[in-house]
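Asks: Quick check, what structure comes out for this input:
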Amino acid sequence: MTKMTLGSYPHMLGFEQLERLLERTAKSGNEGYPPFNIEQTSDFSYRITLAVAGFAEEDISITVEDRQLVIRGRQTDDSEGRVFLHRGIAARQFQRSFVLADGVDVGEAIIGNGLLHVDLTRAKPQSVVKTINIRKG
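Replies: Predicted coordinates for the structure are as follows:
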C-alpha cells in the first residue's frame, strides 16, 4: 500500500512544509505531564494553561524554536537532609511542545497558583485578490 502525502494531490501545491509539521507533531512524544488546557480567548487569540504546581518561575523556560513553542520545567531536588516517611510528590522535569502556525506570536507568560498561562495571538488574515496579466508568448 502506498502512503498518500499532501504532495501527491495535484491541487495541493506548496504544502510540503505542512506535511513535515504534522509528522514532527506526531513524533513530539509529549507524555501526559503536565496536564494542560488550550482555550480560545478571542477570534485571534489563545491561551495555553499548564498545571505546574511546585515549579517556581526560575524552574521554567519558554522558547520558540523553528515555529514550535517549547515549555520546559526542571525542579531542583531539595530533599538533601530531609527524611520522608512517604514521598508522593516527585521532583520531575517536563517538556511540552506546541507547533505554531504562520502568523501566531507568543505573548506574555504568567505564573500563579500553580498554573502557567501562555498567551498567543494570531494575525488577522487579510483578503488578497491579485489579478495576473496574460501576455502573448
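
Asks: Could you use CA atoms for every contact and neighbour count after this?
Replies: Will do.

Asks: Other residues contacting stretch 24-36?
Replies: By CA atoms under 8 Å, 6 or more residues apart in numbering, the residues outside stretch 24-36 that reach it are I48, T49, L50, A51, V52, F94, Q95, R96, S97, F98, V99.

Asks: Please provide the structure for the following sequence as well, for comparison with the first:
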Amino acid sequence: MRTLDFAPLLRSSIGFENLNRLVDFATRGEGDSYPPYNIEKLGDGTYRISMAVAGFDRDELDLTVQDNVLVIVGRADQPAEGEKREFLHRGIAKRAFERRFQLADTIKVTGASYDNGLLNVDLVREIPEHKKPRRIEIGQTASGEPTTIEHQREAA
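Replies: A predicted model of the protein is given here:
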C-alpha cells in the first residue's frame, strides 16, 4: 500500500502540485545499481556527478537534459566484424544503461568530461533574480493613515 495523505502538508504549501509524483519517484528506488556513481558537493552551489563507465568510449555515451531530468545513456556497441574476443574472465561489465537524475529548477548542467573511465558531469545552482529572497516593505493606505478596523455593535 503506497497511498499517502498529503492534505496536512498541502494546506500550508503553494505550488507543490507535483509533490505526490516526486515522492513516488523517490520511494520507487532503483533496482539496478549499474553503473556506479558518486554525487559530490565541490563548493557553494557547485556539484559533480562522477559515473564509472569503464570500457565505454566517448561516442558511446549520450547526455541530455529535458524537463529538469538529466539522462545519461550508454550504448554498448557490438564488436566489428572479424573482431572476435574470447574472455576467460569478464569482470568489467560493459552493457547498455540509462541513468536518470531529477534536477531541481535551479540546477543547471555546465559541462561534462570523460577521463580515465570516469564520466564527470558538472552542475551549478543558479537562482534567478525573481526567486531570490527579497524584503517587502509594509506601506500605508492611500490616505496615508494607518488602517483601522471598525466594528459596529448591532442593536439587539
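
Asks: Among the contacts of stretch 24-36 of the first structure, name the buried ones.
Replies: Neighbour-count burial (16 or more other CA atoms under 10 Å) applied to the contacts of stretch 24-36 of the first structure gives I48, T49, L50, A51, V52, F94, Q95, R96, S97, V99.

Asks: wait, is the third one part of a strand?
Replies: Think L50 of the first structure. Yes - L50 of the first structure: assigned to a strand according to DSSP: H, G, I helix; E, B strand; the rest coil.

Asks: what sits against it?
Replies: L50 of the first structure makes contact with P34, P35, F36, N37, L115, L116, H117 under the criterion CA under 8 Å, 6+ apart.

Asks: do the first one as well
Replies: Going by CA under 8 Å, 6+ apart, I48 of the first structure touches F36, N37, I38, E39, L116, H117, V118, D119, L120.

Asks: If you rank those by neighbours, which is first?
Replies: Neighbour counts for the contacts of I48 of the first structure (other CA atoms under 10 Å) peak at L116, which has 22 neighbours.

Asks: In the second structure, what residue corresponds to that one?
Replies: With the correspondence set by TM-score structural alignment, L116 of the first structure lines up against L119 in the second structure.

Asks: Could you say which helix or strand holds that match?
Replies: strand 118-125 (DSSP states H and E).

Asks: Contacts for that strand, please.
Replies: Here strand 118-125 of the second structure has contacts from 45-54, 106-114, using CA under 8 Å, 6+ apart.

Asks: got it, and stretch 9-20 of the first structure?
Replies: With contacts defined as CA under 8 Å, 6+ apart, stretch 9-20 of the first structure is touched by T5, L6, G7.

Asks: Name the member of those with the most neighbours.
Replies: Busiest of these [other CA under 10 Å] is L6, holding 15 neighbours.

Asks: Thanks again, I'm all set now.
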